[in-house]
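1. Kindly return the folded structure for what I paste below:
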Amino acid sequence: MKLTRPVIALAGLLTVALAASVISTASAVDPVSAHLQRPLAGVDSGTFPGSEVPLGDRDDRGPRKAPLPGAVAAVAGFGGGVSVSWNQYGTPRTLTRPGGWLATGLAGSPVDVARSFLTSRSALLGLTAAEVSGLELVYDVPLQGNPARVVLLRQRAGDLPFAEDGLISIGVRGGSVASLTSSAVGSLRLNTTTPVLGAVPAVLAAAKDAGITTLGPGDLTLGALDAAGFQLVNAAGLAQPQRARLRALPTTASGLRLAWEVDVLDVAGGRALAAISFVDAVTGKVLLRRDAVDTAAAGTRSSAGMRSVALPTGQALPTVPSGGTLSGTYSATTCSARLPLTVPPGTQSITVAIGAVNTANDITFTVRRNGTSILDQDLLTSPEAGQATVQPPALATDAFTVEVCPFQNTGTAPFDFVGNYVTSDAAAGPGALPPLPNLPGNELQGPPTWRAFGSNPMLARAGTASPDNREKVCGAVRGATVAKDLSACDVFTFFDASPLPYDVDATTGLPTFATLGNNAQTSNAQASTSLTPGPPAVPFGSPTRDYAPPFTDVWNTSRCDPVQTLGGADVDASIVNLFVGHNLTHDFTYRLGLTEPTGALQVNNFGKGGAEGDPEVGNAQNAAATNPTFTATNPVTTPTSGLGLTGRNNANQITLQDGVAGITNQYLFEPVVGFAAPCVDGGLDATIFVHEYVHAVTNRLVAGPDAGLSGEQAGAMGESWSDLVSVEYLQAFDLAGERGEDPFSVGAYSTGDPEVGIRDYNLRPDKNPLNYSSYGFDTTGPEVHADGEIWNATQMTIREALVEAYRSRFDPEDSALQEACALGRNAAGAPASTFDGCPGNRRWVTYLFDAMLLQANASPTMVDMKDAMLAADMLRTNGVDQRTIADAYASRGLGAGSEAVDAADTDPTPSFASPTAARNAQVTFALVDDVTGKPVAGSVYVGNFQARATPVATTLGGDNPDATVPLIAGAYDLLVQAPGYGLQRFPATFAAGTSPTQTLRLLPNVASASQGATVSGDGIALVNVIDDDEATLGGFDGAGAGTPVAGRSLTVDLAGGLTRISSVAVSALHRPADPEVEGDFAGGRLLGVRAFDLEASSDGGRTFTTVYRSPEGFFPADKPRAVAPDLNLRTVTLPAPVVADTLRMVVRTNTCTGAPDFAGVEKAAAAEVLAPTDCRQTPNAQQVTITELQAFGAVTVAAPAVVPVAAGRVSLPATGAEIALAVFGVLLIGIAIVVARRMRS
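-> Coordinates of the predicted model:
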């Protein structure tokens, strides 16, 4: 008896392989998902508000080991000029010789060269020569379009592969080796081959460790064993099956342990939990947990019944009809007539695909031979597809029919169906793919077409519909002879990266007539719920294969009306858009290196290697209609009543091992307190869904297809790679910036910010001042989305440098050339270059992907990936671009002396030195008091941030950085911090080959505690406001008493008596909230002071006169959210110098009460009830933070009258080229500010 019927995977054998776990919403009946208690992020977090607080990684395998003596000696044997970092096992994490080779003159195949290199240097890995020869070959793949190869090897313990670590990658070209990267663990013996724990207790242990505490042994039942050796385990209350398989897990504390590799999955409603955990098979201890959710995943391994398909690259669909067509009617209670099939004598198999015109209807069909059933097809889906075996082969006298029936007498009109069938004289089963159909008749005629936005709709204006300017995407080669008119096609798909049209089932060669194919399966997830069993996922279907549902922009024009969230909100257009986007992104990244052996997300790998059964599962408008309110991380600053719904303002990607389908959840966007998003659909924003898809790409490419990125720096690069590739994808196809957004913004459509979108900074290198010394700059402290922007700045600097290096030969503005380079095909479909002959940006993105393939360690640092990119250039060009790349890295703090202990290092050592010494200046910094001329002890930073950043030089002595430092020639924005002198900015330019002394004259900060100033007021930690440090803050908390922020004040008794003050500086930059301090509101993005009055007294504080009244937007935090560049230090030049002994700062507004974007927006009444938008109605309106108040001047003996209030002059926000002018304009008063907009996903 058939019960709840989840819709669908792909037709035919694919459905059998995937239906149990890819689309299924439940594995057992239980009222509520077991992990609902996990808290969700508020607006102060490093991600979208409403997303779950990350589970995070945890590693209990033991301490880091010192480098192995034999490995150290082996590295020394390479001589000078090598760059090496060490992994936790004491073997090289990355070993390269920038600008050169590690070895030359080796013979044999790439694998032979790699093994020969390692065998003669086996001590590098702590192995014997025999152990090297026994390493398992994972893959030997080319750098795309180049003879260079990447050879990935893995350690094994008998029949068990090492898990997570034990990988070694060698970059080979001919007989030369450019790089070695590894997580090699040395010689270890497995503790046992017999587990004490079985799969069920291992799953229980992993689930408990991941926060699922409600499961007991009785809630788990064993399922099947899949092709990859995973034992499936069904868990009551969890939305997907769990997985467990035995592996050998290396540790530094207890050797090599037999362990269960367990996938814990619960992806339902607006929630997403996915973790890969390793449970000791003897003790039951969770030794390692890796969070597999990347915020802005289910599946099974390949079925033995899946067949390989080999089509010539670029082959178009055949134009000769094969088989026959079907059409007819049924009713809600009766079957169709038995329709005759034309079956030639000798036929051994018949493949049939039938789709209901009303795709919501569920149908079954039966194929009969002489009245006897030979196929009863019911794969929980419409369309249905299946293959009938005809044995003995068909005779001329046989009569074959097909009958279509409704499932369980259900369905609604219309009851028409269409279909096709293909006969074959080959037996059914692997290798028996029938010819691709291209059948006569309008119902089934190929090729498929889709309507999708190239980048996104026009940026939304509240209540005004964006036009439907979608492009027509055609699944055909340009110029192909087909029955459909292709003249209106804007985009043609080629068949190199995807051998079949996007809507074809690779197991049968037949169309699915739905948003289901080999690379992606995309469905309506509006009703996704944390209750189980949940409703079915529903793809969009078209019996004519013309996928063009209407787009009316009703979510925007209805102003987020929740009545639109069940079947409305243009969800069908969103499904098709996401399906097309995932397929095009698959093809774009396939051409750059994510192929079948390296982990491509595909149902069928066509015999090219790698694990199958893992298409990208796309959930459009996830939980839009079932989004519950959530409990925020900090109920004081983000109360439940003010922040709304889990099915909003989010996007995520879940990536597990190769062969396990990835899941991406796309959400509707809606304004809530503190996050002023427009009413839009994130699934229509290419920079959002491409960003998420690329998480799957990078997690598969780095460290092989099974181990995902781990560690803060690796995670930050993962976020950045997703940003970078999403922007490059749009740039390559001339789609960026075509809908009112800046072409280098990420998430502009989803956030309503056309310049910056979801980040701190636009991706243009001249608009992003961050560098490796800025690590932890954001108000969150070290956090992957924020610190990924350091990698953004670095990579976009390299991109720009390569573009300029090749501009004279390859015009980056030539859109036809850019597209040909991205496709590897010119406009006529002929092969074209993807590297040589292309603009510099194509070189850059190619190196970017090459570096990921070359990295065998799942926890690389930014320094490691720099070395890997330089090795990629050696492999491709013999080092043609070495200097360009290396100098670009140096300009962003990743120069010759940069270092990081490991990926968890959030205080890395920056270096701005080029490896070419002649290109550096040897700079000595001298800090002096501008009044007395005496030396000052302080720190010099490069960039705009001091809090949590690392100085490049100091005059502090001791173990601190020296005052003399090599800097690559160029212009710098310097920030000096010194006790008693606050923070002051200076521009500087240094020439190559010079050794200057750079003297920076600092005005005293007379409002500094280090100068003797004191502060009073009824606030909290107000002494932090006068400590010369943006890493601390003070404030006022009136939430308990309902005291508004307006009028809250602090008074500073200045140092040294009467003082002549020419300028003041104020900061509202937050610090991370302290989880150990109850009620700590320091991290609240909405709480920073926005507008204030400054009053002065020259009589000891008895009388005050207002000397400066700030603009209302002094700190210009606005939509979608207040961000660090809006809040850090800004300087005011007073209208005239003021002589005072006391200053008083009086708050007028904070971000919550003063920023119009957070004061409530016009939204549908029902939506406002569910998720209010007016911050002023929350406790945020009674709390305010102030980070720094600094006053610059000198002690005086006279007491002239205080100048009355005046507008004054504020240093203007500046970025890039503007910085020098802005800083120069305020140099005499000691400080300026560089402010830009930012946000992150």
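2. Every contact and neighbour count from this point should use C-alpha atoms.
-> Will do.
3. quick one, longest helix in the chain?
-> helix 784-806 (DSSP state H).
4. Check which element follows that helix along the chain.
-> For helix 784-806, the following helix or strand on the C-terminal side (DSSP states H and E) is helix 815-823.
5. That next one - contacts with which helices or strands?
-> If you count contacts as 3 or more C-alpha pairs under 8 Å, 6 or more residues apart in numbering; DSSP states H and E, helix 815-823 packs onto helix 712-732, helix 840-854.
6. Let's compare: structure for the following, please.
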Amino acid sequence: MNTTRKHVLAMGLCLVSAAAGAPLAAATTTSTTATPVSTSLTNTITDTVGDLLATLDTRAVTKAVVPVGATKDAVAALLRTAGAGARATWDARFGTLRALRADGYLTAARTGTAVDVARDWLASQPAAFGLSAAQVQGLTVARDHALPGTGTHVVSFVQTFAGAPAARGGRLNVAVASDGRVLSYAGETASGSALVGAWVLGETGALLKVAGTLAPGTAYAPVADGTQAGFMTFSRGPFAGPGYVRKVAFPTKTGPVAAYKVFFIKSQTEAWEVIVDGTTGAVLHRTSVVQFDEPHGTVYDNYPGAANGGQPRQQSFGATAESPKGWVDLTGATGTGVTTLGNNADTYANWSNFIAPVDNAPRPVSPTGHFDYAYSNQWAATKGQTTPPSYAEDLDPAATNLFFQHNRIHDEYYALGFTETAGNFQTDNGGKGGQGGDAIRGLVQAGAASGGAPTYTGRDNAYMLTLDDGIPPWSGMFLWEPIDDAFEGPHRDGSFDMSVIQHEYTHGLSNRYVAGGGALGSQQAGSMGEGWSDWYALNHGFNAGLLTKPIVGDYVTGNPTRGIRNWNYDQNPTTFGDIGYDLTGPEVHADGEIWTATLWDLRKALVARYGAAKGAAVAAQLVTDGMPLTAPNPSFLDARDGILSADLDRYHGDNTALIWSVFAKRGAGVSASSQTGDDTDPRPAFDVPAAASNGTVALTLVNATTGQPIPNARIILGRFEARVSSLVRTGTTGGATVKAVTGTYPLTVQAPGFGTQTIEGFSVTAGRNTAKKISLAPNLASTAAGAQVVSVSSQDDGAPAKFAFDDTAASVWSTKAGSTAYNAGPDERVTVKLAAPATVSSVRVSAYKATNASRFAALKGFTVQTSLDGVTWKTVRTGAFGYQAPRPTAPDLNYTTFALGTPTKAAYLRFFVDSVQGDTTKYAQVAEIEAFGSGATVANGTVTPDAPYGDQGTLTVNNPAAGDPTGMQNVFGVTGTEMNTACTFPPASQGVDGWVTKLPAGFSDGLHSVAVKGTSPLDATVGHDLDLYFLDSACALTGSTATSSADESAPIPPGTVYVLTHLYTGANVAVDVKATDNR
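-> I've put the predicted structure just below:
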């Protein structure tokens, strides 16, 4: 059993009355003289204390009292009229009805006040409650409470006997809906009306009886000094508070006993409610009214309104095995008091700055350590009003919730091994190693005041900054709001989304724990950082029963289907070879989804093997143990090996084969390779070490119209093509061998002249070598197959229309940006002469956009027309790409085949861009337009690589000081700034500190690379350092590479028209720029 540190509630009349269940009225004083001490009792108390904290009830049931006779019959009558699913429970002490509920309401609607409705319902069958009709009418109304927002009233009645209220029994609670229907009943009534015994002791004698039991040896001469809420009040004497005594009736199965109810406050940490017999002073009931309680708060396990974990509940903030000091520092913060501050977390508002934790106020404060606040969601109610009230109204519940989640996660990870010596986040490490002083700072509503329109830098996001062990990290939870054509979600407070909070906290885990800490500097490592973060949030959500689908961020995005990611993780099809698949190109969040999906598969496989609880526990331990066993700046494969090592270490390799199988199915098999963690074109493989568990398929690809083999075709086990890594390419005979672990995969083929085609249900069976011939229909619209772009109404210099017919979605056709929204202007179009006249039966379209473009510029609606002569046109198909809010994603815009209603003979095809995804975007982009059909013989497509292009110049001076102060790389320097602002080629400052190269047409397709080499003067005392920046036709930045190397090389981002070579260090450096075709 855990040893817990208990917190004592602040003492006072309100606390005592709250524990007793009855509010105290304002105190009144009297001029009567003090009641003398009874002569039968000495003023020195000598009784024995005993177990004072234990609740004592002399009615403890040894044999239940069962209902009989009229009571039983009356309850049966109520059940008959209550409707479907009616069920009753009994009070074992009294043999009366304890609770009555049904699937619906217990009665029909009726008029009248809730009190009248409730009383009338009780009077309809009084025997069910052990009462007479007269007793029902004599019930006293103790409370008539309206439930906020529902109109339902909970009416509380109390039985009275000889004018005294019942105590510790005799309560009846009837819930009445706004239309007068009775919803439910719960109570504890006692039969009988004749009082047993009499009030003989007197109030003073009762108080002394209680004091003699609870404070033996203490001299006490109580003096009556007034009344309050029906109690006689007495001087406190040597004790911490006054005494309170009143006459009550104590219900028992044999009738109500005349008794006294006494509140006795011995000290700030010791106070009791005691009911004593009115004649003998014997204790009938005793309970402590000081809640030796841990600090607590009202929190949401998941998020407000979630199907699971969506209701507020009270959570202890006290000591746990992982946090023996408890979650709240009861000494409080200097100048503040007890607040959301403890050994693991420090949580407060950060309204004016979302980057750094500068606003250490305001914050919740509670002298009792009870942070119980109702959440009213004012940010949504005011529709994003940025001036308080609004979000500020909910600071206290938001801070409480974030504080809870941070502490909960601390304890979860501590149990998995992220302890003091692992670099966890704690102020005091208790001598257990590591560096203390680094409790996580939780920044609530970060940037609420400063991060909104027009920049929105403090909206629709969250972040975690992790420094070295001993330096506090901080995590900022933003407000979320809809931003047109950017992020079209609801108004939400990120401090209430468990998955987002745990995602961010986990960045601290991975940054501190992987490979000894501070070792996630590579692109794949950064992606895994995102992936681990999602996985741990999902793992907790499933373990706690909060989630039934693996979705992250559904609350803040308002998307219950896939949340903030591209998929529900059960539906994620990506593999190790898909790095760079997303609309943004290689990007840590999108590529991190590959890692999460793989780890989620691992968890599911272990759950299938061991069952839900053990399987999930094994998975969490393997993933966590694998972190410190992983190489620094790791690739996916390094982290895979860390998990394999963890399994060997903890589970003696029992799960090794299973782990290999999971990773192999995601392309991280034994033959996979990655040059470094920065490799964005790794080699995927789908095999496992055990040869018998693999199967092979010998593929042969042929042209469906000629029978010719198709060489140099990319074979991809997956659904994506643009920027992904192929498994293998076909040889000159059109052959390729696929080796994989048993499974069924989507097989995608991309080849010049054939576009991109996906074959479903490609199966591999362990131990079998099979052969498969695939006939591919030519892409009639492919320029590689002989199609020609005849005309285009609008095209950007860096993204010409021909890029829509080059068999790949890696390049895009973009219209020129207009002065108004594209959807308000004309529908741009492109006309292509097909490779051969044919009967067109389908078009295949990719709505991908350039990696640097807005996703809301992507194609939405389109129209396809065909013609035999290029003059007379017929509309043969319309279609559209939709998306789920808050934004279009890769699966929304990926290749889709649109069949024509009727196959149509055509020699020409015209494609209209009817609309784009966003209402404010001023240009349109389409990645690929392909056409398929029959009735024509089309030879294999051919691509002639572009000849290398070179450019030379001299850079006079360096410019290391210029740059973007936020740390985000940008165009900078004299030459770069001029080009970026004036966009005139060549710039007047050409050669000052930068050299601008204009690329030949066609080099902006994303399939070319550039390298720059500098030559310093022979007498130079230092060398040189060159950086590369890429600009589109409007001279906006499309990408950059700026490493510590003297010279640079990089792929040219799609849409690039200009390459800026910038001199970071050196002088009078000659530069040689060379761009080449990667095909």
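7. coming back round to it: what angle sits between the longest helix of the first structure and helix 712-732?
-> Counting by axes from the mean of the first three to the mean of the last three C-alpha atoms, to 10 degrees, helix 784-806 of the first structure lies at 50 degrees to helix 712-732.
8. Buried ones in helix 784-806 of the first structure, by neighbour count?
-> Neighbour-count burial for helix 784-806 of the first structure flags 784-804, 806 (criterion: 16 or more other C-alpha atoms under 10 Å).
9. what's the offset of it from the middle of its chain?
-> Its chain's C-alpha centre and that of helix 784-806 of the first structure lie 16 Å apart, by C-alpha atoms, centre = their mean, to the nearest Å.
10. Over to stretch 922-938 of the second structure?
-> Centroid separation between stretch 922-938 of the second structure and its chain, computed with C-alpha atoms, centre = their mean, is 39 Å.
11. Same question for stretch 643-652 of the second structure.
-> 29 Å.
12. returning to what we had before: for the helices and strands packed on helix 815-823 of the first structure, give me TSV that also has mean neighbour count.
-> As requested, these are arranged in TSV below (neighbours: other C-alpha atoms under 10 Å):
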stretch	mean neighbour count
helix 712-732	25
helix 840-854	25
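13. Can I get the ones you listed in CSV including distance to P549 of the first structure?
-> Output for those, formatted as CSV (distance: least, C-alpha to C-alpha, whole Å):
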stretch, distance to P549 of the first structure
helix 712-732, 23
helix 840-854, 34
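14. Can you tell me which of these is nearest to M1145 of the first structure?
-> helix 712-732 (38.0 Å; C-alpha to C-alpha).
15. which residues in the second structure does that closest one align to?
-> Mapped onto the second structure using TM-score structural alignment, helix 712-732 of the first structure spans residues 523-543.
16. What of stretch 774-793 of the first structure?
-> Per TM-score structural alignment, the counterpart of stretch 774-793 of the first structure in the second structure is residues 578-597.
17. Over to stretch 209-220 of the first structure?
-> Using TM-score structural alignment, stretch 209-220 of the first structure lines up with nothing in the second structure.
18. Equivalent analysis for stretch 886-893 of the first structure, please.
-> Mapped onto the second structure using TM-score structural alignment, stretch 886-893 of the first structure covers residues 660-667.
19. now the matching stretch, how far from the centre of its chain.
-> 26 Å.
20. pretty sure L1054 of the first structure is in contact with N1005, am I right?
-> No: with contact defined as C-alpha atoms under 8 Å, L1054 of the first structure does not count as touching N1005 (9.3 Å).
21. These two: who's more crowded?
-> N1005 (32 against 25; other C-alpha atoms under 10 Å).
22. What residues does the aligned residue in the second structure for the more buried one make contact with?
-> Aligning on TM-score structural alignment places N1005 of the first structure opposite N779 in the second structure. Neighbouring residues of N779 of the second structure by C-alpha atoms under 8 Å, 6 or more residues apart in numbering: G753, F754, G755, A785, D807, E930, A931, F932.
23. how about a cut-off of 7 Å?
-> Contacts of N779 of the second structure were listed using C-alpha atoms under 7 Å, 6 or more residues apart in numbering, and they are G753, F754, G755, E930, A931, F932.
24. The one in the first structure that sits across from the fifth one in the alignment - nearest residue in space that isn't next to it in sequence?
-> Same thing as A931 of the second structure. Correspondence of A931 of the second structure to the first structure, assessed by TM-score structural alignment: A1191. Of all residues not flanking A1191 of the first structure in the chain, V1064 sits nearest, at 4.3 Å (C-alpha to C-alpha, 6 or more residues apart in numbering).
25. what's the one you found in contact with, if anything?
-> Taking C-alpha under 7 Å, 6+ apart, one finds T1131, V1132, T1133, Q1190, A1191, F1192 in contact with V1064 of the first structure.
26. Could you identify which of those has the most neighbours?
-> With neighbours taken as other C-alpha under 10 Å, the top of those is A1191, carrying 28 neighbours.
27. ok, back up a step: between the contacts of N779 of the second structure, which is nearest D681 of the second structure?
-> D681 of the second structure lies nearest to G755 out of these, by C-alpha to C-alpha, at 20.7 Å.
28. what's the counterpart of the closest one in the first structure?
-> Aligned counterpart of G755 of the second structure in the first structure: G982 (TM-score structural alignment).
29. Now do the same for D554 of the second structure: its match in the first structure.
-> Under the alignment (TM-score structural alignment), D554 of the second structure pairs with A748 of the first structure.
30. That match contacts R759, doesn't it?
-> No: here A748 of the first structure does not reach R759: they are 9.5 Å apart, not a contact under C-alpha atoms under 7 Å.
31. How many residues are close by G69 of the second structure?
-> Other residues near G69 of the second structure come to 9 when the count uses other C-alpha under 10 Å.
32. nope, L222 of the first structure is what I meant
-> 15.
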